[in-house]
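[1] what follows is a predicted protein model with its sequence.
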Amino acid sequence: MKRNVGKTDRVIRIVLGLVIIVLGYLNNSWWGAIGLIPLLTAFVGFCPLYVPFKINTEKSAAE
């Protein structure tokens, strides 16, 4: 797995994931578990949904 999630993308995913988890907790809903997906992709640095669309927000070493 080559990283395809950049720094800004990671920060957005972490914030979004935490917001979803908190909202799920406050609403007593299992939907808060969905917030784990953006957190996981942020910490791993790889998003499988980016692969088929050839999206890469990670800056390469050459840039």
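    Everything's here; your move.
[2] only C-alpha atoms from now on, for both contacts and neighbour counts.
    Will do.
[3] which parts of the helix ranked longest in the chain are buried?
    The longest helix of the chain (DSSP state H) is helix 7-26. For helix 7-26, burial by neighbour count (16 or more other CA atoms under 10 Å) applies to Asp9, Arg10, Val11, Arg13, Ile14, Leu16, Gly17, Leu18, Ile20, Ile21, Gly24.
[4] put this beside the first:
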Amino acid sequence: MFEKNMGNTDRAIRAAIGVVLLILAFTSLGGAWAWIAGIVAVVLLATSAMGTCPPYSLLGINTGKPKT
């Protein structure tokens, strides 16, 4: 559907931040902050898993290796 536009470093950073936010959402945050952190975590983990970021596509950003 979307062309991959994220490099391995970008994906790893997003995944790490997503995991941290998810842990915080379930352990130490409460109320609306837990929901916000959980939603942001899911989005970061999903974009990391897919290797594509829709805002990157709109802005013409590509952190992956250029196609040869």
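    That came through fine. Computed from a prediction, not measured in an experiment: that's the story for all the values here.
[5] moving C-terminal of the longest helix of the first structure, what's the next helix or strand?
    Using DSSP states H and E, the helix or strand that follows helix 7-26 of the first structure in sequence is helix 36-44.
[6] my guess is Val19 of the second structure meets Ala41, correct?
    Yes - the criterion here is CA atoms under 8 Å, and Val19 of the second structure meets it with Ala41 at 6.7 Å.
[7] mind checking what Thr63 of the second structure lines up with in the first structure?
    Aligning on TM-score structural alignment places Thr63 of the second structure opposite Thr57 in the first structure.
[8] what's the helix or strand for that match?
    Under the criterion of DSSP H and E, Thr57 of the first structure resides outside all helices and strands.
[9] ok, it - contacts?
    By CA atoms under 8 Å, 6 or more residues apart in numbering, the contact list for Thr57 of the first structure reads Asn4, Val5, Gly6, Asp9.
[10] report how many residues lie close to the nearest residue to it once chain neighbours are set aside.
    Closest residue to Thr57 of the first structure apart from its sequence neighbours, by CA to CA, 6 or more residues apart in numbering: Gly6 at 4.6 Å. Per other CA atoms under 10 Å, the neighbour tally for Gly6 of the first structure reads 16.
[11] give the contact list for Gly6 of the first structure.
    Gly45, Asn56, Thr57, Glu58, Lys59.
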